[in-house]
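*Asks:* One predicted model, sequence on top.
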Amino acid sequence: ELARYHRRRLLDKFVKEGQSWSKARRGYELTLGLQVNALSMMAKWVGGAFVHRDKKGDPGDRLPIQVVPPEQQRAALDFVIQNAFFDEAFDLTPELLSHLRAERWWEEQGTLEDPAWPVHDRIMGIQASVLTMLMNPVTLRRIYDNELYTPANQDVLTLPELLEKIKAAIWSELERRPDKRYTARNPMISNLRRNLQREHLERLIDLSLPEADFGAAYKPIANLAVAQLRELRDRIAPLLDTKAVENLDPYTRAHLSEARLRIEKALDAQFIYNAPSWGGGLGGILILGQPPEQ
């Protein structure tokens, strides 16, 4: 909320009469810093645990390791999702972007810096960092371990819940059918969201691959990633294989076509890797065209 408050005042209040518009760019970058700091702080609660240095017999009898209550983890996760994965979280408008120019510094060969603010690169960088905070092997392993730290009759944030919440938020456009004709100027899935979906898809593929070894937690994580890839493939299909495709804009149609192709190749790689070796002297597993082990 603090970042949004300052963003609303950038053009009217923050930049004074006679000052360079480059100050608006510096101001917006400052608000992004506030936003990233908040996201980083809240993401640490997901899969977290309190470590108490108490000794036996100390007052309170606290557990040495106590998993963060699930309602607090869910609140932190919801905060991160709402403030990182949706376009509205960044308050970008054509008017604001048009004012976010850099100071021009000249060298013999010309300008040193592009005066325009690199909107896609900057937002994608933040969203990719947040995905890393939530889907890195350490966090996923901790969430999986926390399930054993908590009695079975008590609530806990689980791996399926975490991955499903992330997927549902990032791919929410797949929940609706295009009931009007979209265009390149008014796409069904926005520029920033397409970039985010592509990044999330790559994370799922990485988690599903055999070489993505996370120790004992690898297999359940990989299984869940494969299940999500299949679900995404099945949700994309009705948009591309029915008359709904006629309403898709070129950007969204190309994006979803590429996403489905990437998913199918990843699932094929899983099938090849896990295929049994039935006699015939193969003597091993064939992995993506590599010669079989003898």
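*Replies:* Okay, I see it.
*Asks:* switch to C-alpha atoms for all contacts and neighbour counts from now on
*Replies:* OK.
*Asks:* measure L239 to T252 for me?
*Replies:* 10 Å (C-alpha to C-alpha, to the nearest Å).
*Asks:* Am I right that R198 falls within a strand?
*Replies:* No - applying DSSP: H, G, I helix; E, B strand; the rest coil, one finds R198 to be helix, outside a strand.
*Asks:* my guess is it contacts E258, does it?
*Replies:* No - in this structure, R198 is not within contact of E258 by C-alpha atoms under 8 Å, at 9.3 Å.
*Asks:* higher neighbour count, those two?
*Replies:* For the pair R198 and E258, the greater number of neighbours falls to R198 (16 against 13), based on other C-alpha atoms under 10 Å.
*Asks:* Second structure for comparison follows:
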Amino acid sequence: RDVFDPEDTNYCTFRWVTSETAFAMSCLRANPMTGEMIDGDVIFDASFIKYWKQSYALLIGSTTAVGGEPQAAPLAFGEVISPILASKMGFGQPAAKALLGVGALDKPFGQMIPEVVPADQNYLQWQLAKNLARGTRGFCQFQTGFRHDFGLAAIALADVPKPEPPKTEKDKEKDKDKAPKKPEPKPELPEEFIGQAIKHIVMHEVGHSLGLRHNFKASTMLTQEQLNDTAITRSKGLVGSVMDYSPINIAPKGKKQGDYYSTTIGPYDYWAIEYAYKPVDGDEATELKKIAARAPEHDLAYATDEDAFLNDDPYVNRFDLGADPCQFGKDRIALASELLKDLDGRVVKDGDSWARTRRAFGILIGQFGDGATLASQYVGGQSVSRDHKADKDARDPIVPVSGAKQRECLKFLADNILSDQAFQFSPTLLRRLGAERWMHWGNDSGSGPGIDISVLERILGIQKIVLGHCLSAETLARIQNQQLQADSGTDPLRIEEVFRSLTDGIWSDLDKLPDQKDPKAAKIALSTVRRNLQREYLRRLSSMVLGDRSNPYSDIFSYIVIIGGGSSSVPADARALARLHLKEIAGRIGMVLETRSASLDDTTRAHLEESKHRIAKVLEANLDIKEP
């Protein structure tokens, strides 16, 4: 043909485009009469390679009466502290708001339910996303996680410059005769990484063009030990399907780096394509049933978009990698902790702005949030499958996570998230988290509101992820239900263990306070991180006891820390345990105030006295008659 047009259905095209928002998209067209796919194209934005994009968030409300489309009225500005939890809650996908469990009667008259969208989306992009989500099986958010991933890769793979030894006067004289040094090139991501990332994205989008849906359980195909074995990954990939949102594979410290992303399609992809496209002679239904009967095979695990939203399966996630998502979270927290030690040296060269340090800090804090999310999901978690009866190696539709694994994750959370020791940052680093105000088309250097970063708000936000999950009515009810699902001789987790683990971890300081008898000795102080966490824990226990149902939006945005800024009916046993633990905490506080009050600093003493007073008021209050 003399005229080429990528819109022409005679051509399947791959198009590079340039915009200020990184994305890739599959454009699929089908015959409306038969459903036959007649054209598939992939659009790939070159901005994917700009890896310092920051995931801010806007809470968008409405000024329009019920029945009309909402106007973009910002309610608050926030920052995503757990990209994995954000994706589960529908961040960037406006249609997901209906799945948040907030009914029509809960919203104020004349107002739409607040929606959470990326701050880098303008109003037009927001409306386009809404329309796309309404008319398709799933709205692809791969680009949201990839931006975050590229930032992490830039930090982790950067070479840290070694400090030069001090020069003598003789050395300085020699330097005068030398030609001036050329400026060092800025560190770039390895070409192998870029190539594998682009290939993985293209395979994902071509999969959509062939009719494949997302598969968010495919990332569990390989064990953590197998992920960097290229003899395995080059033959069947890092994940069971390229239709998962798989993150960059970064080898733990001391291990050889393998592939960064899957370099080939996975076993599930071959299987799904076989089912959809294999020419069949004879009885098609029988042949298709035979192919589908392979579903219980480990490498063919499957869970799609509906399974990912607010699910109870800890193995269904976006942006996780490996058979044990909890271990993946642990590894990412360890990686972030290591990178934070020399962060400013990794991301900022002499003569450059400190702005990258702020953005890099936010990316690494997100690793703590993701670790908290992945480990929390095991508490009350259950693996879900759709195997048919009599399939070979068929699993039960619901298999609770073992009690031992749930306890392991609870202990990890108590030791590494509900602790101030896990969040130790260099004062020098925190002074270098300045804001950037230089923004234009093609430059994504905006830093959001405020000059400094409220580190304490971010830490508490991460800790709220744990409390929000472990103390939610759904989780506690599910743990109780798992008592009935457990076979004789097993040891399922009990809800009293959850309360005990949280109380002992959060209030352990009261048992460790030294006995200061010397009046001249330094006063004993609980850290601000501990005081904030203890207040939040008391608030949640109090809400259980009082039956607080006043705020239907209390925790639906728990993955966002609102800058500057009730629970539903819980099992009756949980309410009783909450009362018991409040009484116990009050008793422990009273003992400390009785015996060591003089050795406490004023803020710590005020905190403990206020906590004791609040507990007393809660225990004296009447129960909400709406609760059982």
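*Replies:* Alright, I've got the coordinates. Note that this is a predicted model, so its numbers are computed, not measured.
*Asks:* against structure 2, where does stretch 19-26 of structure 1 fall?
*Replies:* Mapping stretch 19-26 of structure 1 onto structure 2 (TM-score structural alignment) gives residues 352-359.
*Asks:* mind listing what's buried in the matching stretch?
*Replies:* W354, A355, R356, T357, R358, R359 (16 or more other C-alpha atoms under 10 Å).
*Asks:* ok, now stretch 369-379 of structure 2?
*Replies:* G369, D370, G371, A372, T373, L374, A375, S376, Q377, Y378, V379.
*Asks:* Export the residues you listed to CSV and append columns for distance to I232 of structure 2.
*Replies:* Supplementary listing: these in CSV, determined by distance: C-alpha to C-alpha, whole Å:
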residue, distance to I232 of structure 2
G369, 30
D370, 27
G371, 26
A372, 29
T373, 29
L374, 25
A375, 27
S376, 30
Q377, 29
Y378, 28
V379, 32
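*Asks:* Which one of these is nearest to P571 of structure 2?
*Replies:* V379 (16.0 Å; C-alpha to C-alpha).
*Asks:* Map the closest one across to structure 1 for me.
*Replies:* Going residue by residue (TM-score structural alignment), V379 of structure 2 aligns to V46.
*Asks:* Now its match. Nearest residue, chain neighbours left out?
*Replies:* In space, and not counting its chain neighbours, V46 of structure 1 is closest to Q73: 5.0 Å by C-alpha to C-alpha, 6 or more residues apart in numbering.
*Asks:* Return the residue of structure 2 aligned against that neighbour.
*Replies:* Under TM-score structural alignment, Q73 of structure 1 pairs with Q406 in structure 2.
*Asks:* ok, its match - contacts?
*Replies:* Contact analysis of Q406 of structure 2 by C-alpha atoms under 8 Å, 6 or more residues apart in numbering lists Y378, V379, G380, G381, L493.
*Asks:* thought the fourth one was touching G403?
*Replies:* No - counting by C-alpha under 8 Å, G381 of structure 2 does not reach G403; the two are 9.9 Å apart.
*Asks:* quick one: which of the two has more around it?
*Replies:* Neighbour count, other C-alpha under 10 Å: between G381 of structure 2 and G403, G381 has more, with 24 against 20.
*Asks:* all helices of the stretch 151-294 of structure 1, in order?
*Replies:* 159-170, 191-208, 218-240, 250-274 (DSSP state H, counting those that start in this stretch).
*Asks:* Which of those helices sits closest to P178 of structure 1?
*Replies:* helix 218-240 (8.1 Å).
*Asks:* now the closest one: which residue numbers in structure 2?
*Replies:* Helix 218-240 of structure 1 covers residues 571-593 of structure 2 once aligned (TM-score structural alignment).
*Asks:* just so I have it, where are all the strands in the stretch 1-150 of structure 1?
*Replies:* Secondary structure of the stretch 1-150 of structure 1 (DSSP state E, counting those that start in this stretch): strands located at 49-51, 65-67, 106-107, 110-111.
*Asks:* most tightly surrounded among those?
*Replies:* Of all those, strand 65-67 has the most neighbours on average by mean count of other C-alpha atoms under 10 Å, namely a mean of 16.
*Asks:* contacts for that one?
*Replies:* With C-alpha under 8 Å, 6+ apart, strand 65-67 of structure 1 has contacts from G47, G48, A49, F50, V51, H52, N146, Y149, T150.
*Asks:* Please name the nearest non-neighbouring residue to R198 of structure 1.
*Replies:* A259 (7.2 Å).
*Asks:* Can you give me the neighbour number for the counterpart of S129 of structure 1 in structure 2?
*Replies:* In structure 2, S129 of structure 1 lines up with I465, judged by TM-score structural alignment. A count of nearby residues for I465 of structure 2, using other C-alpha under 10 Å, gives 24.
*Asks:* same question, the one 3 residues further on
*Replies:* Residue neighbour count, defined by other C-alpha under 10 Å, stands at 21 for G468 of structure 2.
*Asks:* Likewise for the one 4 residues further on?
*Replies:* Using other C-alpha under 10 Å as the criterion, S472 of structure 2 is surrounded by 22 other residues.
*Asks:* right, and it touches S567 too?
*Replies:* Yes - using C-alpha under 8 Å, S472 of structure 2 makes contact with S567 at a distance of 7.2 Å.
*Asks:* aligned partner of A336 of structure 2 in structure 1?
*Replies:* Counting by TM-score structural alignment, the partner of A336 of structure 2 is A3.
*Asks:* Could you export the contacts of strand 65-67 of structure 1 as a markdown table, including distance to I65 of structure 1?
*Replies:* Shown next, in a markdown table, are the contacts of strand 65-67 of structure 1 (distance: C-alpha to C-alpha, whole Å):
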| residue | distance to I65 of structure 1 |
| --- | --- |
| G47 | 13 |
| G48 | 10 |
| A49 | 6 |
| F50 | 6 |
| V51 | 5 |
| H52 | 6 |
| N146 | 10 |
| Y149 | 9 |
| T150 | 11 |
